[in-house]
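Asks: Below is the structure, and that's it, no one-letter string:
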């Protein structure tokens, strides 16, 4: 009897060991101290073909290559939209942006468009006990109205949607006001030099690019609006007066954001944190720091990509030095596809040297074609994720539902309705992603099981202003992306039933709220 009891005890211990071992290998640790830190990094206008780990040969991005080779690199990951504001709205809310009016590209003085009373990406983590922060570009509006006092607290904004720490600039680098906001307040504002911003009429007596082109250190392309108030020798969109001491210098923006991100990480290294690090590269105006100038051979856009890659490397070094790299998940992506000529003459076009920013894809920023929304997407989490290349169809919008599963923080019914739980796909444990996805790039497109249908649309097939195919056509368009990711062969006439099926499915998704 004694011998039998000993055997039972050994059997129980062995079984317990097996269960724990399986859980450690196939599950996600749930203890509070073992939940991963999450850093969500979003580049600005970076294309599918802009990184060497995605096939670029004219430029090398060793730090992102390292991140990709030790994590999951996705080949069919998407922003919801081919421009910045709507794609950011989508991953913040888990909702297609075309369901809500006012989610197009916002001016720099726009009101907040993210709801403050619903689940968002940051407040999901905040409710789960994470420390949450944002550093970088915002471009989702601030305050309750367009008219706002930039000389006092500006809210609601990132804090009201779930970020406990916020260090941002309001919109884009080519739009006024060109200032940093630390929390609710403009950094380094002199009360004796108050800020005024207007997108309809000139304010103050600062020179404009239109009237004083001789003051510009970077010429602007005609027709895109970068000829209004001059800041740091660069014409911007919109008019601004005052705040001269508070105006940032373009060449220092990237390193300022890096320093703030690193400070947030260091301050919160002993507890789970979520950081949204919104990079500005390679969005215009491209003014990288001096140490990157001329290094790429592709003009200032290429130099800005080198600066971006260096920034990622510095972040990775910090995580390792703090000994939190193993249990920190880094998600790296871009808000939409690439554009070369987006308003400034900076060598991006004349010094392209055979580089293909969208890789094998047609289109780019502003386009309904794949180059508009298919973007680089890398997920790295050494403690749980094995190196892999995934062809699963995923969207940044799906991070909300997937993180909900990861940190066991439920989303109330009726919220984030377009976000799908694709946690297994994101962690590289499954090649099964979305079966249906809608892309916004002018006309809406829909993808199902590798087939893509683009809605008929009027408008030019080629945007001469930026040099990008739009995807606009009054003809029906159908592509088999599994065999033709470059969308070279329109199969609508060959497969009319498939075309009709997808057209009807798109209408059904649009009406399903």
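Replies: Received the coordinates, thanks. All values reported here derive from a predicted model rather than from experimental measurement. Residues are numbered from 1 along each chain as shown.

Asks: can we go C-alpha only for contacts and neighbour counts from here?
Replies: Noted.

Asks: Please report how far residue 27 lies from residue 21.
Replies: Residue 27 is 10 Å from residue 21, where distance means Cα to Cα, to the nearest Å.

Asks: Kindly report the same for residue 161.
Replies: Distance of residue 161 to residue 21, computed by Cα to Cα: 39 Å.

Asks: Could you measure from the closest residue to residue 380 other than its chain neighbours over to residue 496?
Replies: Excluding the flanking residues, the one nearest residue 380 by Cα to Cα, 6 or more residues apart in numbering is residue 71, at 4.2 Å. According to Cα to Cα, residue 71 and residue 496 sit 40 Å apart.

Asks: So between these two, which is more surrounded?
Replies: A count of neighbours by other Cα atoms under 10 Å puts residue 71 above the other of residue 71 and residue 496, at 25 against 12.

Asks: and whichever helix or strand residue 505 is part of, how far from the chain's centre?
Replies: When secondary structure is defined using DSSP states H and E, the element that contains residue 505 is helix 496-511. Relative to the mean C-alpha coordinate of its chain, helix 496-511 is positioned 28 Å out (Cα atoms, centre = their mean, to the nearest Å).

Asks: Show me what it is packed up against.
Replies: Packed against helix 496-511 by the contact rule (3 or more Cα pairs under 8 Å, 6 or more residues apart in numbering; DSSP states H and E) you find strand 444-448, strand 451-454.

Asks: Please compare the first structure with the one that follows:
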């Protein structure tokens, strides 16, 4: 049966053998021919037996302090706050990169994005990388779920390939609706190069409406059309990425005009962008509320896990005099940086009557989504080489996660985290912090703990060498 989105049909693009033929040798030795179609019941409530639906919502550039449940008092986010109140809210969850593309690659593959080549250190370019994207032999969670009976849909910002040969429909998604690039006008759907960037599967479409609302509408249609079979809904919102346009702001871009030097939208007061951004956040919160209502209307809430996260931290300021944009709460730095404000992100997992409401300080990461979703859907990944951890023991048993180091790298800047210790190099300045005592990264301890600095530097260099070896086939 083809996946359905309203009246539009999306066909499964490849057979199981086709997908197996694209698995790269360094990532997977073999995939078991018959996946387990049931849960490992030891990890889940004993009364539960059906394969769950997964709704995975990723905000764009949403800062650690941008939501009410993370302490923001200037914006109203009741629907996202309700997810947090009834689910598990993470205080130490990290995006794999401090920028859009890297985190998306790591999230969907369960592997550090650097394994796919240096271009994935940062956002892929609509000029330099227009005819490339995520390698076709990269295995995504959508492919794994699709081949074991799930219908898969991507509704939103892809940013892992600008053209159809690299669209979600080539990476395991039955249907795609949204934009391929890194940003687009929220009304005209024109990218910064002046191209219409609004797609249904692999065809451009002209459609009026506010981006957040359109993505929500199509996502709900997908839920309704596939309510009788397990589904994986990936909703990577464009909000709150620039252009900073709330639902009441004017359109800005038109086809045929370049906006590389004027990509922000119509901002009368550059010293205070927050009114526009707050309106975008509240529109996204409304989207979450509508998704939850749709699940409830069709009796799907108790069999649906909802995960909400961000692809990186928020912008506090931007060149050109833009100030007071987003909030990273108590964290230092912003999007694009190795400080916590660049990659510690708001994250919530909610599954009514399946996990108990809690706030966890366990260290988690973008690469963890793949193994977690695989475990929850009964898919065997024993023979896959992933960088992430399965979060199920934490989500359903409250168990601590294994200790591990986390690493970041982007355009000459890098960081490594080991327990409370963090080494960060930003703009040629290398610093050592103890986040347990100094979450705001204000006190450089390099001189007081040179042995720790050396150990972390060596750990990062070892990791970096491994990434470069993996990436060699793509360079």
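Replies: Sure, I can see it. Note that the coordinates shown come from a computational prediction; the quantities given were computed from them, not determined experimentally.

Asks: Send over the TM-score of the superposed chains.
Replies: For these two chains in superposition, a TM-score of 0.77 is obtained (TM-score structural alignment, normalised by the length of the second structure); 396 aligned residues with a Cα RMSD of 2.7 Å.

Asks: List the residues that contact the aligned partner of residue 98 of the second structure in the first structure.
Replies: Residue pairing (TM-score structural alignment): residue 98 of the second structure is matched to residue 82 of the first structure. Counting by Cα atoms under 8 Å, 6 or more residues apart in numbering, residue 82 of the first structure touches 335-337, 364-368, 372-373, 439-441.

Asks: Mind checking what secondary structure the residue nearest to residue 102 of the first structure when sequence neighbours are not counted has?
Replies: Spatial nearest neighbour of residue 102 of the first structure, chain neighbours left out: residue 113 (7.5 Å); criterion: Cα to Cα, 6+ apart. When the structure is split into helix, strand and coil by DSSP: H, G, I helix; E, B strand; the rest coil, residue 113 of the first structure lands in coil.

Asks: same thing with residue 389 of the first structure?
Replies: Applying three-state DSSP: residue 389 of the first structure is strand.

Asks: Trace it over to the second structure, please.
Replies: Correspondence of residue 389 of the first structure to the second structure, assessed by TM-score structural alignment: residue 359.

Asks: before we move on, what about residue 260 of the first structure?
Replies: Superposed on the second structure with TM-score structural alignment, residue 260 of the first structure falls opposite residue 218.

Asks: where do the strands sit along the stretch 251-400 of the second structure?
Replies: Taking DSSP state E, counting those that start in this stretch as the test, the strands found in the stretch 251-400 of the second structure are 304-310, 317-318, 322-323, 347-350, 358-360, 364-365.

Asks: now for the second one, which elements pack on it?
Replies: Packing contacts for strand 317-318 of the second structure, counted by 3+ Cα pairs under 8 Å, 6+ apart, involve no helix or strand.

Asks: Tell me which of the helices and strands packed on helix 496-511 of the first structure approaches residue 489 of the first structure most closely.
Replies: Nearest to residue 489 of the first structure, of all these, is strand 451-454, at 11.5 Å by Cα to Cα.

Asks: Distance from that closest one to the middle of the chain?
Replies: For strand 451-454 of the first structure, the distance between its averaged C-alpha position and the chain's averaged C-alpha position is 24 Å (Cα atoms, centre = their mean).

Asks: which outside residues touch that strand?
Replies: Outside of strand 451-454 of the first structure, the residues within contact range by Cα under 8 Å, 6+ apart are 368, 443-447, 471, 476-482, 499, 502-503.

Asks: Of the residues you listed, just the buried ones, PyMOL syntax please.
Replies: Those of the contacts of strand 451-454 of the first structure that meet the burial criterion (16 or more other Cα atoms under 10 Å) are gathered into one PyMOL selection, given here:
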select buried, resi 368+443+444+445+446+447+471+476+477+478+479+480+481+499+502+503
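
Asks: got the buried residues for stretch 289-305 of the second structure?
Replies: By neighbour count on 16+ other Cα under 10 Å, the buried set for stretch 289-305 of the second structure is 289, 290, 291, 292, 294, 295, 300, 301, 303, 304, 305.

Asks: on that earlier part again, when residue 161 and residue 21 of the first structure are compared, which one has more neighbours?
Replies: With neighbours defined as other Cα under 10 Å, residue 161 of the first structure and residue 21 compare such that residue 161 has more, 22 against 12.
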